Structure formats: C-alpha cells, structure tokens
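1. the sequence and its predicted three-dimensional model are supplied below.
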Amino acid sequence: MSKLFLSLHVLAAIIAIGPVTVAASMFPKAVREDGDPGLLHRICRGYALIGISVPVLGLATAGVMGVTGHPWVVVSIALTTAAAFLLALKIIPGQEKALKTNDVGHLAMHTGVFNLLWATVTVLMVLRPGSTTGA
C-alpha cells in the first residue's frame, strides 16, 4: 500500500505543483510585457486546487510507512503549509490585483519564496535525513 500512496503522491506533486510554480513565476513578466497573465492566473488557481491532493497523499504515505513523526516529515509538513498559505494569501490574490491594476508589487518575491519552499520539500523527500526507510 505504501508504494501505491507514494506513487500517487509523487504523481500529484509533479502534475499539480509543477504547473503552479512555472505559471506563478511567469505571471509578473506576463503582466509587465502584455503577455497572457489571465491564463497563467487560471492555471495557478486550478492547479492549486488539485495541489491539495499532494499533502493529503503525503500524509497517507507517511502514515502507512510509519514515519509521520520523523523530523523530515514534520519539517516538510510545516514548509508545505507555509507554501499553501503563501499561495492562497499572497500569490493568488496578488495576481488578481495585478490583473486589475497591472501592478505586480511583491508578487515575484512571494513566488520565489513559494518555489524555494517547494524545492526544499522536494530535497527533504529525496534525502529524508534521519529516515530509517533507506534514502
């Protein structure tokens, strides 16, 4: 069962988080250069909803593997929560504001932090420091 949950977790991360990080990164430039920021915003919103499956499947995987309390899992949960709040409270609303005003403000910075949080979670998932499951 752990292999199934892990496979679904990784697939969800690739399918959902990848497009959000790319679209969010491209958004400020699209606003400044008269690209198509509306499409990028819709991608971010849509894939953010799909992205909810990533931590759900991650928790299921950790539970089946019996590693829920391991430090690398706890830190990953904290970073994922921070990334989710950043996306929901700063990036998506910032994009909506930019679509109306053409002012991207601190959107590029927020997106960079969001991407850094996900990159850190990815590294933790690969390295699993202190894990007994054999990284």
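-> Structure received.

2. contacts and neighbour counts: CA atoms only from here.
-> Will do.

3. show me what contacts the residue nearest the centre of the chain?
-> Centrality entry for the chain: nearest residue to the mean C-alpha point is Ile17, 4.7 Å, by C-alpha atoms, centre = their mean. Neighbouring residues of Ile17 by C-alpha atoms under 8 Å, 6 or more residues apart in numbering: Tyr47, Ala48, Gly51.

4. could you pick out the buried ones from those?
-> Tyr47, Ala48, Gly51 (16 or more other C-alpha atoms under 10 Å).

5. dump those to TSV, plus distance to Leu87 and secondary structure.
-> Shown next, in TSV, are the buried ones among the contacts of Ile17 (distance: C-alpha to C-alpha, whole Å; DSSP: H, G, I helix; E, B strand; the rest coil):
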residue	distance to Leu87	secondary structure
Tyr47	11	helix
Ala48	8	helix
Gly51	11	helix
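
6. presented hereafter is structure B, for comparison with structure A:
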Amino acid sequence: MGVKDVADAADMAVSTLFTYFPRRVVIAAARGLPTRRLVKHFRTPQPSGWLKHRLGFSQPEGWKERSLEHVLLSLHVLASIVFVGGSAVATSLFPRYAPVAAGVAVGTATGPRPSDSGKEPGEDSGERNQAAAVVLHRITRVYSLLGLVVPVAGITLANVQGRMGEIWIIVSMTLTAVAGGLLVTQIYPRLRDALSKPDDGRQLRTLSMLAGIYNLMWAIVVVLMIVRPGSGSGV
C-alpha cells in the first residue's frame, strides 16, 4: 500500500467521522481529551432522524397538520372574500340598475309621474341599465355556487382543529345556512322575476331589504370569526 492509498483512506475516515458524529466530539478525540464523556456519548442511542436534524433536513412534529390548517384557512378566507363578498355586492347593486315597468316613475309605486328631463317615465336619468342588471344577476348565480367552498372549507377546518362544539362555530354555521337559504329561496328568484317581469318598483324595494338582511348575516359571521366567543383556545 502506497502513501497515496494511506492518505485516501485517512481522508475517508475523517469524512465518515464528521458525517456521523458531532464535530466537537471528533475534535476532542483528536486532541486526546478525556474520553469518558466521549464513550458515554457513543453508547447513548441516537434518536431516529438525528442526522437529518443536524443537517437541517428534519421538520418539526405536527408540521403536516399545521400545513393542512393553513391551506384550509387560506381557502376559507379567500373564498369568503371573493365569492360571498361578490354575491353580497351584486345583490345590493341589482335594484339600482334593474328595469321597471314602462310608464312608471322610478322610486314610486303609485303610478306614473311626469319626468322633468323630458324622458319617458321610468328611465331615471340613465341609471337603469338592463345589461348591468343581467351581469349582476349572473354574478349572483355563479358566485353563489362557487361560494359553497366557504362552508365546506370552514367545516373541514373546524373538524381538523377539533372546534366543532364551540358556540361561535355553531352560530356561524347556522347563520351561513340561513343566509344560503335566503339567497336560494328568496333573493335569486326575485332577481330573475325582476328581469323577466318588471313592475312598478315594489319587488326591487323588497329585494333591497332582503339583500340588506343577507349582508347583515354575513357581517355577523365575520365578527364571530374574529371575536370567537366561547373559543376553547382563547385566541
């Protein structure tokens, strides 16, 4: 065996020592320090994955569960802002642009009155816009369907966190169900009727009232999500 072979073997041995044992232990052994602590360290079984932990490749315990919670919470919040917020705005704006029956002045339910601008009664200085009302009606329909992601993600997140029994979760789910029922059974059919069969403005005033109730329930849900009354974690 030549000198080069000996040097290669020494390099491999040193690399192995620094790979599998703490650097300070190898240096201490090379300096001839007392070996009692070194022997104790070598005889102590190392925990599973200790090498990955020293190299920085290990993950903290429970990181998968926390990552799932972060994904569900992000999906829940983003879907609430985009889909629920979009449907709330669309239902609120619809009565402003929806058409009324010909010959009926906007803002009255008792009959026509002459228009000061010389336009036909019911044209309301150009604010009424059939195309805008159709777009708002379509937004309400599509965003309401996509908004189903909000309760699904919220209930899944509550199950993962073990919070299904907390009072704020129960009240939020109840208000969400009531708001969804109001949208499906009252608001959306009235939007469709307002487009297909315009009247003297009475159904638009009813729509405005229902949209206000719908938005109020979602506002209460948002407050519950922030305050969390009865939360077991206190955060």
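-> All right, it came through fine. Just so it is clear, the structure is predicted and the values come from calculations on it, not from any experiment.

7. please state their TM-score.
-> After superposition, the two chains reach a TM-score (TM-score structural alignment, normalised by the length of structure 1) of 0.95; 135 aligned residues with a C-alpha RMSD of 1.2 Å.

8. please pull up the equivalent of the residue nearest to the centre of structure 1 in structure 2.
-> Counting by TM-score structural alignment, Ile17 of structure 1 lines up with Val84 in structure 2.

9. now that match, what's its secondary structure?
-> At Val84 of structure 2 the chain is in helix, as set by DSSP: H, G, I helix; E, B strand; the rest coil.

10. separation between it and Asn215 of structure 2?
-> 9 Å (C-alpha to C-alpha, to the nearest Å).

11. same question, Gly86 of structure 2
-> For Gly86 of structure 2, the distance to Asn215 of structure 2 - C-alpha to C-alpha - is 11 Å.

12. show residues contacting the biggest helix by length in structure 1.
-> For structure 1, the longest helix by residue count, based on DSSP state H, is helix 107-127. With C-alpha under 8 Å, 6+ apart as the test, helix 107-127 of structure 1 has contacts from 21, 24-25, 28, 72, 76, 79-80, 82-83, 86-87, 90-91, 94-95, 135.

13. in stretch 154-163 of structure 2, what counts as buried?
-> So stretch 154-163 of structure 2, judged by 16+ other C-alpha under 10 Å, has buried residues Gly154, Ile155, Thr156, Leu157, Ala158, Arg163.

14. equivalent range in structure 1 for it?
-> The aligned range for stretch 154-163 of structure 2 is 58-67, by TM-score structural alignment.

15. trace Asn102 of structure 1 over to structure 2, please.
-> So Asn102 of structure 1 corresponds to Pro198, using TM-score structural alignment.

16. check whether that match sits in a helix, strand or coil.
-> coil.

17. hmm, who's touching the helix or strand hosting Leu99 of structure 1?
-> In this assignment (DSSP states H and E), Leu99 of structure 1 forms part of helix 92-101. Contact with helix 92-101 of structure 1 is made by Phe27, Val31, Pro37, Gly38, His41, Cys44, Arg45, Asp103, Val104, Gly105, Leu107, as judged by C-alpha under 8 Å, 6+ apart.

18. list buried residues within these.
-> Buried among the contacts of helix 92-101 of structure 1 by 16+ other C-alpha under 10 Å: Phe27, Val31, Pro37, Gly38, His41, Cys44, Arg45, Val104, Leu107.

19. so which of those sit within helices?
-> Filtering those for helices - DSSP H - leaves Phe27, Val31, Pro37, Gly38, His41, Cys44, Arg45, Leu107.

20. return the residues in contact with the second one.
-> Contacts of Val31 of structure 1 were listed using C-alpha under 8 Å, 6+ apart, and they are Pro37, Ala98, Leu99, Asn102, Asp103, Val104.

21. what's the match for the first one in structure 2?
-> Pointing back at Pro37 of structure 1 there. Checking TM-score structural alignment: Pro37 of structure 1 goes with Ala133.

22. could you list every residue that touches its match?
-> Phe94, Tyr97, Ala98, Pro99, Leu195.

23. tell me how far stretch 166-184 of structure 2 lies from the chain's centre.
-> Centroid separation for stretch 166-184 of structure 2 versus its chain: 16 Å, with C-alpha atoms, centre = their mean, to the nearest Å.

24. helix/strand/coil for Thr133 of structure 1?
-> Quick answer, by three-state DSSP: Thr133 of structure 1 is coil.

25. burial count for Leu89 of structure 1?
-> 11 (other C-alpha atoms under 10 Å).

26. how close does it sit to Phe114 of structure 1?
-> Applying C-alpha to C-alpha to Leu89 of structure 1 and Phe114 of structure 1 gives a distance of 12 Å.

27. now swap in Pro37 of structure 1 and tell me
-> In terms of C-alpha to C-alpha, Pro37 of structure 1 sits 18 Å off from Phe114 of structure 1.

28. so the counterpart of Ser7 of structure 1 in structure 2 is in which element?
-> Aligned counterpart of Ser7 of structure 1 in structure 2: Ser74 (TM-score structural alignment). Using DSSP H and E, Ser74 of structure 2 sits within helix 63-79.
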